[in-house]
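K.L.:
I would like the atomic coordinates for the input below:
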Amino acid sequence: MIRLDRYVAWTVTLMMVLAGVGLLGVLSLFTMLEQLESLRHEYNLQAVLRYMAYTTPRRFYELVPYTALIGCLAGLGMLASNSELVIMRAAGLSTRRLTLAATAPAILLVAFGLGLGEYVVPAAERIAQNDRARARAEGAIVNEFGHWYREGDVYMHFDLISRGGVLEGVSHYVFEDDAMVAARYAERAVYHDIDEARRYWLLKGVTESALGEAAASVRALPSLEWRSELTPQVLATEMLVQPDKLSIAELDYKIGYLARQELSTVSYELAYWRKILLPLSTVGLVFIAVSFVFGPLRESTMAVRVLSGLAVGVLYKFAEGLLGPLSLVYGIEPWIVVLLPILGCLGIGGWFMSRVG
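P.N.:
Down below sits the predicted model:
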């Protein structure tokens, strides 16, 4: 029986590898065509290829559940087409054991994906987005309206972010009881990380204005230390890297940071729970694949099975995107929203398996 388990697992693994290579190739092709349409300044073909290389780990990570789904569907489907599943079941291999044998490669794939998503994707994605933004903007991250940020009662505006995380055109607006009480402008700000006790931004070319009830005072300073929780890493996360491309640890820190500033954390919580529940979502899709092979797709061709896997993957992704805004609109807990499509997969798979049983 152990040999049969290994044979099933090996067949599914081989199909997962082929599915992963195929999906990654197609997605990379579309991404490259999209990037080639936006060539400008220093963002040339060489920069596009560098961007593609750095973002490959992220694309693979995003495809993990769908690779497991299609690989499992194709692997078990091939065994079914050759009547090997019938022989295995006749030899005493139960449907449950076949399911476990098919799920084992998916678990290994998820473990690899989680390691990639936690330790490789965030750093590679940050490099890719920084390089692309600076190449497109000739050395600085530029937004037509600048960049706004809030920390407590202080609202900040940066004209642009130069290389090395240097801020250009820094404006601070301090509010108390819904009224602005002070304003500050600095030509630039450079971050200094000396040690844990000495982390600050050094503002240069500073003009400070204090707004009183009767009068306002203005003073000019050559430089000024500005202590803040805001760091170049937080800025890079906020301005360049989307929540779903951060690691679990970075998401946890970002959620805490935004909560302390009384800002919305929903988008980061959704990304956090999607990463935490990635193993369960993958198992849910694999369960769908197994139930399809033993149920409605038992006599189908390989092409039909692969297309069915793609259709299920698209529907699952659509459900994720559709349910996500419910947290914002109706205040539903993000973990519930993320869990709903997973429970749907398990429910549909269980229904098909019960009919087979």
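K.L.:
could you use CA atoms for every contact and neighbour count after this?
P.N.:
Will do.
K.L.:
can you map out the strands along the stretch 51-200 of the chain?
P.N.:
140-151, 154-162, 167-176, 179-195, 198-211 (DSSP state E, counting those that start in this stretch).
K.L.:
OK, contacts around Ala249?
P.N.:
By Cα atoms under 8 Å, 6 or more residues apart in numbering, Ala249 lies in contact with Glu118.
K.L.:
give me the buried positions along whichever strand or helix holds it.
P.N.:
Using DSSP states H and E, Ala249 sits in helix 248-260. Across helix 248-260, burial judged by 16 or more other Cα atoms under 10 Å covers Ile248, Glu250, Leu251, Lys254, Ile255, Tyr257, Leu258.
K.L.:
roughly how far apart are the most centrally placed residue in the chain and Arg97?
P.N.:
Residue closest to the average C-alpha location in the chain (Cα atoms, centre = their mean): Asp244, at 2.1 Å. Using Cα to Cα, to the nearest Å, Asp244 is found at 34 Å from Arg97.
K.L.:
next, the structure of the following sequence, for comparison with the previous one:
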Amino acid sequence: MSILTRYLSFHILKNILSVLMLLTVVFSIFSVLAELEIVKGTDGIKLIPIFWLLEILLLGYTLIPFAVLIGSVLGLSSFVSTNQLLIMQISGFNARYRMNSIILVGITIFAISFVLGEFIVPVVKKFKAEIQLSIGETRDFTLTDKGFWARSHNIFFKVDTLQSNHTVIDVELYEFNNEMELLSILTADSGTHNGLAWVFEGVNVLTFKPEYSKKKYDSSFEKKLTIGPDIMEMIVHEQKDQSIFALLAYLNLAKITGQTSDDLYFNIFQKVGLWIDIFVLLVLSHFVVRASLGRFSSSKNIITAVCVGFGYFMIGKVLNQAGLVFSLPSVLVAFMPSMLLIIMIYIFKNRPN
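P.N.:
Model prediction:
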């Protein structure tokens, strides 16, 4: 790899990381200010710095695509405005060297994104939820007003509320035979998982077959189920915040239990789409900034990049909603932003000088 390629790559990477840091700090301040409004007690105030750190990590991952485009355009614009890029082109810095630079920067940003998204964000997201409960937010992990449903073979598990400490509230357990005839209904006020089985409190069991009976348990009632709290949390927490490894593991389990969904496939495809977009956005930045144009304006290029970046996020949100409304294929919705960015590359590539 040539010295010029390394020099350009380092300059672009430095600008991308600078923009990412600036955007992350600014947006995290607004998140902390919003959280301060609901803080209760001195213990909650003490947790605010930790909350800020966690918010920085989460926002850093979310803002990577935006920072890639803005930072890359900013770096290339500074090269053009000082005639460095023009001199490099005269010295033989052709498209092949540019592609090498895109690959080098893209791999570096991909590595950062992969570490953040697959190892740090899933842990930070759960820790942040626990901190929010500690500083005063009265919310837990309820999926819908009708509760959370899961299935394990012929057992249907309904939970109204899933709390952060592997505790479930208001449980209903329906057990069927192979002919899907109802055998029993178990209701419980609460339950916790001890690592091996669920331990329920306030249990009532209504049995229909082989004999009808009704029994109330004053002591704890233990029952082993293949559905554990980790699987529940994977569904209740936003799946986009789970690692690709966790999503694939859940996909295997979902196939066994017959609970696969378009949302699960969408979140897997969306992660892959994000990694692809890193490279596509880098390519786009090189076509946004061109040294051969008769009139060059750094501010115009940066404004263009900001508009494209916001459009990227907005279109992604709109497509998510459109996919739900019109039942579009998950792979189409997940990769549509990438395809639109490729169209933008074609437009900028063929714009008149």
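K.L.:
tally of neighbours for the residue nearest to the residue nearest to the centre of the first structure when sequence neighbours are not counted?
P.N.:
Counting by Cα to Cα, 6 or more residues apart in numbering, the nearest residue to Asp244 of the first structure once its immediate chain neighbours are dropped is Ala271, at 4.9 Å. If you count neighbours by other Cα atoms under 10 Å, Ala271 of the first structure ends up with 23.
K.L.:
which element is Ala271 of the first structure on?
P.N.:
Taking DSSP H and E as the criterion, Ala271 of the first structure maps to helix 266-276.
K.L.:
who does the helix or strand following that helix touch, helix- and strand-wise?
P.N.:
Under the assignment DSSP H and E, the closest C-terminal helix or strand after helix 266-276 of the first structure is helix 278-294. Counting contacts by 3 or more Cα pairs under 8 Å, 6 or more residues apart in numbering; DSSP states H and E, helix 278-294 of the first structure packs against helix 45-81, helix 95-119, helix 334-356.
K.L.:
now helix 278-294 of the first structure on the second structure. Mean distance?
P.N.:
Here the mean offset of helix 278-294 of the first structure against the second structure after fitting is 1.2 Å, by mean Cα distance after the TM-score superposition for the first structure.
K.L.:
before we move on, back to that, give the aligned range of the helix holding Ala271 of the first structure in the second structure.
P.N.:
Per TM-score structural alignment, the counterpart of helix 266-276 of the first structure in the second structure is residues 262-272.
K.L.:
quick one: furthest residue from the center of the second structure?
P.N.:
Glu211 (48.8 Å).
K.L.:
so that one belongs to a helix, correct?
P.N.:
No. Using DSSP: H, G, I helix; E, B strand; the rest coil, the assignment for Glu211 of the second structure is coil, not a helix.
K.L.:
about what we covered before: looking at the helices and strands packed on helix 278-294 of the first structure, which is nearest to Glu299 of the first structure?
P.N.:
Closest approach to Glu299 of the first structure among those is made by helix 45-81 (7.2 Å; Cα to Cα).
K.L.:
and that closest one, which residues are buried?
P.N.:
Buried-residue list, helix 45-81 of the first structure, by 16+ other Cα under 10 Å: 47-48, 51-52, 54-61, 63-81.
K.L.:
with stretch 116-129 of the second structure instead?
P.N.:
Leu116, Gly117, Glu118, Ile120, Val121, Pro122, Val124, Lys125, Lys128, Ala129.
K.L.:
picking up where we left off before, mind checking how far the residue farthest from the centre of the second structure is from Val203 of the second structure?
P.N.:
From Glu211 of the second structure across to Val203 of the second structure, the span is 19 Å (Cα to Cα).
K.L.:
so Ile244 of the second structure makes contact with Glu118?
P.N.:
Yes. If you go by Cα atoms under 8 Å, Ile244 of the second structure and Glu118 touch, sitting 6.4 Å apart.
K.L.:
still on that earlier bit, reformat the helices and strands packed on helix 278-294 of the first structure as CSV; add distance to Ser28 of the first structure.
P.N.:
Shown next, in CSV, are these (distance: least, Cα to Cα, whole Å):
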stretch, distance to Ser28 of the first structure
helix 45-81, 7
helix 95-119, 18
helix 334-356, 26
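K.L.:
out of these, which is closest to Ala183 of the first structure?
P.N.:
helix 334-356 (37.0 Å).
K.L.:
got the contact list for the residue nearest to Asp244 of the first structure?
P.N.:
Pro243, Asp244, Leu251.
K.L.:
residues near the corresponding residue of the second structure for Ala311 of the first structure, how many?
P.N.:
Ala311 of the first structure maps onto Cys307 of the second structure when the alignment is built from TM-score structural alignment. Per other Cα under 10 Å, the neighbour tally for Cys307 of the second structure reads 12.
K.L.:
contacts only, for Cys307 of the second structure.
P.N.:
Per Cα under 8 Å, 6+ apart, neighbours of Cys307 of the second structure: none.
K.L.:
out of the helices and strands packed on helix 278-294 of the first structure, which is closest to Arg188 of the first structure?
P.N.:
helix 45-81 (28.1 Å).
K.L.:
tell me the mean distance between the closest one and the second structure once they are aligned.
P.N.:
Mean deviation of helix 45-81 of the first structure from its aligned counterpart in the second structure after superposition (mean Cα distance after the TM-score superposition for the first structure): 1.6 Å.
K.L.:
what's that helix packed up against?
P.N.:
For helix 45-81 of the first structure, the packing partners by 3+ Cα pairs under 8 Å, 6+ apart are helix 2-36, helix 84-90, helix 95-119, helix 121-136, helix 278-294, helix 302-323.
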